[in-house]
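Engineer: pasting the structure only:
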């Protein structure tokens, strides 16, 4: 099998997350929204999970909240600083260093949008689950950062280059879940709107959450003139109070490692599986 293309620079990804670790709490709104929703969905699952793998741990909140319910939590992060802070392991999602059947639950929060081999990462997360184990994931997907993308294109004019990561839409994410072998796969999305006083405030948030450009083939640094034009374009879209709305589309995934005891899915195309049924497939 051919290796996945190296869209993202793994070393730069780790460095950016390490750099963001110190001040992450000032820019954690997106991670917080994703984690809260994942844990809300987990609360709807009527079973206990003893051994949990958390993929993406920019702070201790996921580990602490899961340990509070009596679980043993193992943390993995692409950044060494984050991993060390959680007594975890530094690793990429498509190279998880765990044996099969190690965990009852995998929660991947906020990192799968920048992994080189997303199908491989989903397969590995399924493999490390025990039979009838659950995977929950969230990441920014297609439709995010439309104002930023438009502003940068306007700033560069006829010489526009890619500065925003390629994004996975919810339909493609659902297809990947099925191809990765999950039972009862569910993919859905919600939109978070954040209002900014300037383009530079948005860019500061992205740097602060470790989400700036890490593509292997990065465009040259933006010139001051280009940034000035981009900032003007961004400001031109502002509301009466001078703030511009930016959009983050969050893709949520859930799937189970197959087990003979699970309910059988409805025939293809019948669309009768609800999120509640998918989270509790034995009911």
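Structural biologist: On my side now, so go ahead. Remember, predicted model here, so these are calculated numbers, not experimental data.

Engineer: Please make it C-alpha for all contacts and neighbour counts, starting now.
Structural biologist: Will do.

Engineer: which helix is the longest one in this structure?
Structural biologist: Longest helix in the chain, counting residues (DSSP state H): helix 29-43.

Engineer: What residues of that helix count as buried?
Structural biologist: For helix 29-43, the neighbour count (16 or more other C-alpha atoms under 10 Å) marks 30, 31, 32, 34, 35, 38, 42 as buried.

Engineer: do the same with stretch 76-84
Structural biologist: Those would be 76, 77, 78, 79, 80, 81, 82, 83, for stretch 76-84 by 16+ other C-alpha under 10 Å.

Engineer: and if you look at stretch 150-165?
Structural biologist: 151, 152, 153, 154, 155, 156, 163, 164, 165.

Engineer: cool, and stretch 178-191?
Structural biologist: Going by neighbour count (16+ other C-alpha under 10 Å), the buried part of stretch 178-191 is 180, 181, 182, 183, 184, 185, 186, 187, 188, 189.

Engineer: which of those lies closest to residue 196?
Structural biologist: Residue 196 has its nearest neighbour among those in residue 189, at 22.3 Å by C-alpha to C-alpha.

Engineer: putting a second one here so we can go through both:
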């Protein structure tokens, strides 16, 4: 049942290909390693990033044991000098890692941070642990995940109970994710999102897979859905979202975050008022106060620069 997390790990690690090859990450942490999804994805790069030590953190001893077992039968991943990079397994809560300040080159988290209670505090802790110009690379489930299942339960609850219960854990929106990066002090923040759609024979199979993945409802005060409600939700799911052949879709919104620990070599915006060009240098008329002056028949800057007027596009 690791197919989703393995796929996201591969897509997350692929983002290292977008970073200049001169960057090297000797000390790497996989935060919430599970069974070693990120390690397996990193092996496909042939360690082109000069990893010397990978520390796999997880709060579950059972997951660490499975990662150790997987490592024992996995092909070696060679380090920068041809040797295998060291892999360590550490039992720790994501919110209490105890990492030394400026000690890590790269921290990766794949499908783990949406379970953290104090997400802002955890990202600040990650920022503190990164060396200057160190990289934080993260993927977690966003608020649009399983929208079909959510709406099916709402309709079933309203029909059978006359009210709505929360059947899913709260998840972060894309806008909130960007705000978290900026508030943590990480530089050059980047947020993007993908939708992964997976088909299942029925809602019951989906729920079974979610539980096996460890992605079921984690609310402390969650209410247990009755069999009657489950049957109603499954029927609604099939009727509203089914493809007519008995299959139902499940969409997973994956939010990717990239942030860098500040460093003097990073580009910064120029100070306000330091521009060396004016509108006159561009050959555009201004109103004397530095603002573009538009003709009466021009409604936008695109038209002045040679584009079609909006009313022509409408025609």
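Structural biologist: Perfect, I can see it now. These numbers were taken from a predicted model, which means no experiment stands behind them.

Engineer: Let me have the buried residues of stretch 76-84 of structure 1 in CSV, extended by secondary structure.
Structural biologist: Converted to CSV, these look like this (DSSP: H, G, I helix; E, B strand; the rest coil):
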residue, secondary structure
76, strand
77, strand
78, coil
79, coil
80, helix
81, helix
82, helix
83, helix
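
Engineer: For residue 3 of structure 2, see how far away residue 65 of structure 2 is.
Structural biologist: Residue 65 of structure 2 sits at a distance of 19 Å from residue 3 of structure 2 (criterion: C-alpha to C-alpha, to the nearest Å).

Engineer: In helices, which of the buried residues of stretch 150-165 of structure 1 appear?
Structural biologist: 151, 152, 153, 154, 155, 156.

Engineer: Find me whatever residue is spatially closest to the counterpart of residue 61 of structure 2 in structure 1, sequence neighbours aside.
Structural biologist: Matched across to structure 1, residue 61 of structure 2 falls on residue 80, judged by TM-score structural alignment. Excluding the flanking residues, the one nearest residue 80 of structure 1 by C-alpha to C-alpha, 6 or more residues apart in numbering is residue 90, at 5.2 Å.

Engineer: Surely that neighbour touches residue 97?
Structural biologist: No. Contact criterion C-alpha atoms under 8 Å: residue 90 of structure 1 and residue 97 do not qualify, at 9.6 Å.

Engineer: For those two, indicate the residue with more neighbours.
Structural biologist: Higher neighbour count among residue 90 of structure 1 and residue 97: residue 90, with 21 against 14, using other C-alpha atoms under 10 Å.

Engineer: Confirm that residue 199 of structure 2 sits in a strand.
Structural biologist: Yes. Applying three-state DSSP, one finds residue 199 of structure 2 inside a strand.

Engineer: Tell me, how many residues neighbour the counterpart of it in structure 1?
Structural biologist: Aligning on TM-score structural alignment places residue 199 of structure 2 opposite residue 195 in structure 1. By other C-alpha under 10 Å, 15 other residues sit near residue 195 of structure 1.

Engineer: Contacts only, for residue 195 of structure 1.
Structural biologist: Shown in contact with residue 195 of structure 1 (C-alpha atoms under 8 Å, 6 or more residues apart in numbering): 243, 244, 245, 246.

Engineer: Out of those, which comes closest to residue 218 of structure 1?
Structural biologist: residue 246 (22.9 Å).

Engineer: quick one: that closest one from residue 27 of structure 1, how far?
Structural biologist: 15 Å.

Engineer: Could you list which of the buried residues of stretch 178-191 of structure 1 belong to strands?
Structural biologist: The members of those that map onto strands under DSSP state E are 183, 184, 185, 186, 187, 188, 189.

Engineer: what kind of secondary structure is the residue lying closest to the last one once chain neighbours are set aside in?
Structural biologist: Distance criterion C-alpha to C-alpha, 6+ apart; nearest residue to residue 189 of structure 1, sequence neighbours excluded, is residue 251 at 4.4 Å. Secondary structure for residue 251 of structure 1, judged by three-state DSSP, is strand.

Engineer: Could I get the full set of helices for the stretch 51-200 of structure 2?
Structural biologist: Secondary structure of the stretch 51-200 of structure 2 (DSSP state H, counting those that start in this stretch): helices located at 61-73, 119-129, 147-160, 174-184.
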